[in-house]
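Undergrad: Return atomic coordinates for the entry below.
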Amino acid sequence: IAQENLTQAERNALYEIRSFNRFRKTFVVSIVSDYYRVLQQRDGVTNAENDYKRAVESKDRLEMEAKAGRKNPYEVDQAEQRVLAAGDSLVRAKERYEQSLDEFKLRLVLPTDAEIELDQNELKALAELGISQPDYDLEEAVETALNQRLDLATSRDQVDDAARKVAVEADSLGTQLDLKGAMTVNSTGDTDYSRLRFHDGIYTVGLEADLPFDRKSERNAYRKAMITLERQHRKYENDTDNVKLSVRDAYRELNKAAQTYKIQMNSLKLAQKRVESNTLLLEAGRLTTRDLLDSQDDLLTAQNQLTAALVGHIVAKLNFFRDIGVLQVRPDGMWEQGAR
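TA: Presented below is the predicted three-dimensional model:
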């Protein structure tokens, strides 16, 4: 009880360290997520550039066939319109990328005119590796979060703090008995303090008691401490439920992101196959120009959706690791998955 103030000060320092650690994890996840979204916009520019090239190639080929009398002029007009639409999409894709890049610079506290270069091969390398799911089922993820989350550990420790406060206030309700003593010793002369006359001193010893007759303020403090303890218990239970909820949401989001990526991967393969086959069928005169142009539109959409699915899975995995408490931030600012 006598060391309660020191104990609480030490625990408050620990809570601040935990809070800062949690902030670092949240901040790193936010920055990395924004970085991948900028890369997603850059990939959208690349896809739009390739789509524009395909549109121009199709138009040029149709113009040659129209001059030879094998295609109708209106089909050339359709292809020309497709070129214009692809060019507009390219302009808008570049605008979105530049805007997202400027916003990312501001997140990094950099001026918007700062020259930064993104690693264009980052998404390509991730796509070649494919996605991987963390080795956790839902129950293991929840249990890991309950053991690893520092903010939940702080909430749990604050229940102990409130319980100690109750013990301190309960102690103040009892009788206080103080032992006091005093002594007076004279010297042999008025200024000679080297020879003290201890045998001729005056010594007093006494007891001072504070009986528990009027403890109104102490009783009020005790009741307040009990209320605080109950409130802290409820807060810890609520924090525990919120942690479980966040983990369950992150787990479902991660599984959904994995399924979405697989679906978009198949969609891209199908779109590529359609463009290839439609090109051959158009050359053989067995397909209309509109069918080819529509398949090219679908290919661009599939490419962008696959990139979005890949980035979505990366972000979902980061959020999952953060929410179960195993994401660790190294001194250099990079992140890694810690032990369970």
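
Undergrad: CA only for contacts and neighbour counts going forward, please
TA: OK.

Undergrad: which residues touch the longest strand along the chain?
TA: As assigned by DSSP state E, the longest strand anywhere in the chain is strand 196-210. For strand 196-210, the external contacting residues (C-alpha atoms under 8 Å, 6 or more residues apart in numbering) are 175-188.

Undergrad: switch to 10 Å and redo it
TA: The contact list for strand 196-210, computed with C-alpha atoms under 10 Å, 6 or more residues apart in numbering, reads 174-189.

Undergrad: In ChimeraX, select just the buried ones from these.
TA: ChimeraX command restricting the contacts of strand 196-210 to the buried ones, with burial defined by 16 or more other C-alpha atoms under 10 Å:
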select :186
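
Undergrad: Of the contacts of strand 196-210, which is the nearest to residue 335?
TA: residue 174 (53.5 Å; C-alpha to C-alpha).

Undergrad: Before we compare anything, build this one as well:
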Amino acid sequence: QDPATSSANIGLTKKIWKTGGQITASLANDLVLYINGKPKVPDLTLKLTQPLLRGAGADVAAEVLKLAERQVVYQVRDFSHYQKTFALNVVNDYLDLLQQADSMRISYNSYTNTIFFRTEIEARADAGLLAEYDVKQAQEDEYDAKLSYIASTNSFQNSLDNFKQELSLPQGTSIRLDFKVLEKINELGLPQVPIDDLTGYSLAISNRLDFLNHIDRFEDAKRSVEVARNSLLPGLTFDAEAKLKDQLYDSFDPNEYDSTLKLKLDLPISKVSERNAYRKSIITFEKQLRTLATQLDTLRRGVRADVRNLARQKASYYTQLAQQKNAEENLLATKERIRLNFPGVRTSDIIRARKGLTSAQQAVSRAIVDYHKTRLKLRKDVGILDTTQEEFWLKTDAMLGGQPGPTPDQQDQEVIPPNQILGD
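TA: Okay, here's the model as predicted:
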């Protein structure tokens, strides 16, 4: 009679990544029932395939997996860098809003002072101490201060609307500014940032997440050249196979198997596509090399600019602070002289002194905010800005050995002659 037959096949393939080889195990369970009802032992085959030239080696075998892992790392780094950039942009815009609000308050105080000044001038004119021309000058000064205040309110409201849009808030949303932030910045003063251009450049290369991507992409292009060069080699493969002989269960002997060893040589006639891929990899590598060199120069230039801008903002702040003090003293002295009817003192002198003080006060308010914005930008550009800290915009660089900044009385900004800058 005919035998009854059923079968099941199982195959398993495992890569050996470090060598580029493969191990294949297959199990074929053919249950052939003979007249006596005895089943046959399943067929078990083990096969090893190891490339010796083309496709051999860890770099070639693991390249696809390595590139996939790198892409994940690149995306994480890019997103983290975007988070820091976005957080810093929001903080900068908020500081600008606070500064504009402070400038608006200064403009309003200046406007109210012009009203009192105009009233005083009118009283002096009624008493015959001043001419009508002085009253007209005081009125003109009041109009100018009013227009300046209106312009500052308009500028602030426009900036506030832009800030809402940046945060994707409805334009009808009410926002109350926290002026304690500005008070804390004024209390902090101008902390020193112990970073020069060389130190900042070294920190940026080690810590900037976006720049680490540029370096790693260059390494990827370098490896791709080696992988493409490997594809030009001939195919030489070592094959080893072991297979159990057909046996019955009652007479099974594990030593009964067939084995074969082979060397396969593949010499393709045409390698046009492989050569084209190799040339393309070289072009990509050279392009990535130029890109990395450009990014290095851009990074160095950006850090140098940040360091110079920080020094300029520092000098500007202390200069504006001294100018504000001088303007306050000048206004008080001019008011005292006109009160005592000193000869040669005009109403226009008071107006000029008041405008000078208002301008100096606004400049000081703007200078300290600009300094901290530049300080934060420098920390971000060198990769040491940690936006996960609470109130990170107030954190100093004490961990880098920074010292508190000098007081205004201790600050003496040296003016560098042009010949030192030009190298004459």
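
Undergrad: With both chains overlaid, what TM-score comes out?
TA: The TM-score (TM-score structural alignment, normalised by the length of structure 1) is 0.89; 335 aligned residues with a C-alpha RMSD of 2.5 Å.

Undergrad: For the longest strand of structure 1, buried residues please.
TA: Per 16+ other C-alpha under 10 Å, strand 196-210 of structure 1 contains no buried residues.

Undergrad: Read off where the following helix or strand past it ends up in structure 2.
TA: Following strand 196-210 of structure 1 in sequence order, the next helix or strand is helix 216-283 (DSSP states H and E). Under TM-score structural alignment, the match for helix 216-283 of structure 1 in structure 2 covers residues 272-339.

Undergrad: what distance separates that stretch from the centre of its chain?
TA: 15 Å (C-alpha atoms, centre = their mean, to the nearest Å).

Undergrad: dump the residue contacts of residue 15 of structure 2.
TA: By C-alpha under 10 Å, 6+ apart, the neighbours of residue 15 of structure 2 are 21, 22, 23, 24, 49, 61.

Undergrad: before we move on, which element is it in?
TA: Residue-wise, residue 15 of structure 2 maps onto strand 4-16 under DSSP H and E.

Undergrad: all strands for structure 2, in order.
TA: Using DSSP E, strands in structure 2 cover 4-16, 21-33, 43-51, 235-244, 257-266.

Undergrad: hmm, back to that, between which two of the contacts of strand 196-210 of structure 1 is the distance greatest?
TA: 174 and 189 (48.0 Å).

Undergrad: mind checking how far residue 162 of structure 2 is from residue 170 of structure 2?
TA: For residue 162 of structure 2, the distance to residue 170 of structure 2 equals 11 Å [C-alpha to C-alpha, to the nearest Å].

Undergrad: what does residue 345 of structure 2 give?
TA: 54 Å.

Undergrad: same thing with residue 354 of structure 2?
TA: Relative to residue 170 of structure 2, and taking C-alpha to C-alpha, residue 354 of structure 2 is found at 40 Å.

Undergrad: can you check residue 380 of structure 2 too?
TA: 30 Å.

Undergrad: Show me which of those two is the more surrounded one.
TA: residue 380 (20 against 10; other C-alpha atoms under 10 Å).

Undergrad: Nearest residue to the alignment partner in structure 1 of that one in space, please, no chain neighbours.
TA: By TM-score structural alignment, residue 380 of structure 2 lines up with residue 322 in structure 1. Computed as C-alpha to C-alpha, 6 or more residues apart in numbering, the closest residue to residue 322 of structure 1 that is not its neighbour in sequence is residue 25, at 6.6 Å.

Undergrad: Give me the aligned partner of the one you found over in structure 2.
TA: By TM-score structural alignment, residue 25 of structure 1 lines up with residue 84.

Undergrad: Residue 393 is in contact with that match, correct?
TA: No - in this structure, residue 84 of structure 2 is not within contact of residue 393 by C-alpha atoms under 10 Å, at 11.8 Å.

Undergrad: any residues in contact with both of these two?
TA: By C-alpha under 10 Å, 6+ apart, the residues touching both residue 84 of structure 2 and residue 393 are 385, 386, 387.

Undergrad: The residue nearest to residue 322 of structure 1: neighbour count?
TA: So residue 25 of structure 1, with other C-alpha under 10 Å, has 22 neighbours.

Undergrad: Distance of it relative to residue 254 of structure 1?
TA: Residue 25 of structure 1 is 18 Å from residue 254 of structure 1, by C-alpha to C-alpha.

Undergrad: cool, and residue 306 of structure 1?
TA: 16 Å.

Undergrad: which residue in structure 2 lines up with residue 76 of structure 1?
TA: Alignment note: residue 76 of structure 1 maps to residue 135 in structure 2; criterion TM-score structural alignment.

Undergrad: Break down the stretch 1-150 of structure 2 into its helices, ranges please.
TA: 58-61, 63-126, 132-166 (DSSP state H, counting those that start in this stretch).

Undergrad: Format the ones you listed as CSV; extra columns: distance to residue 368 of structure 2.
TA: As requested, the helices of the stretch 1-150 of structure 2 are exported to CSV (distance: least, C-alpha to C-alpha, whole Å):
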stretch, distance to residue 368 of structure 2
helix 58-61, 53
helix 63-126, 9
helix 132-166, 18
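
Undergrad: For residue 199 of structure 2, find the nearest of these.
TA: The nearest among the helices of the stretch 1-150 of structure 2, by C-alpha to C-alpha, is helix 63-126 at 20.6 Å.

Undergrad: Show the contacting residues for the spatially most central residue of structure 2.
TA: In structure 2, the C-alpha nearest the mean C-alpha coordinate belongs to residue 81, at 4.1 Å (C-alpha atoms, centre = their mean). Applying C-alpha under 10 Å, 6+ apart to residue 81 of structure 2 gives the contacts 75, 87, 208, 209, 210, 211, 380, 383.
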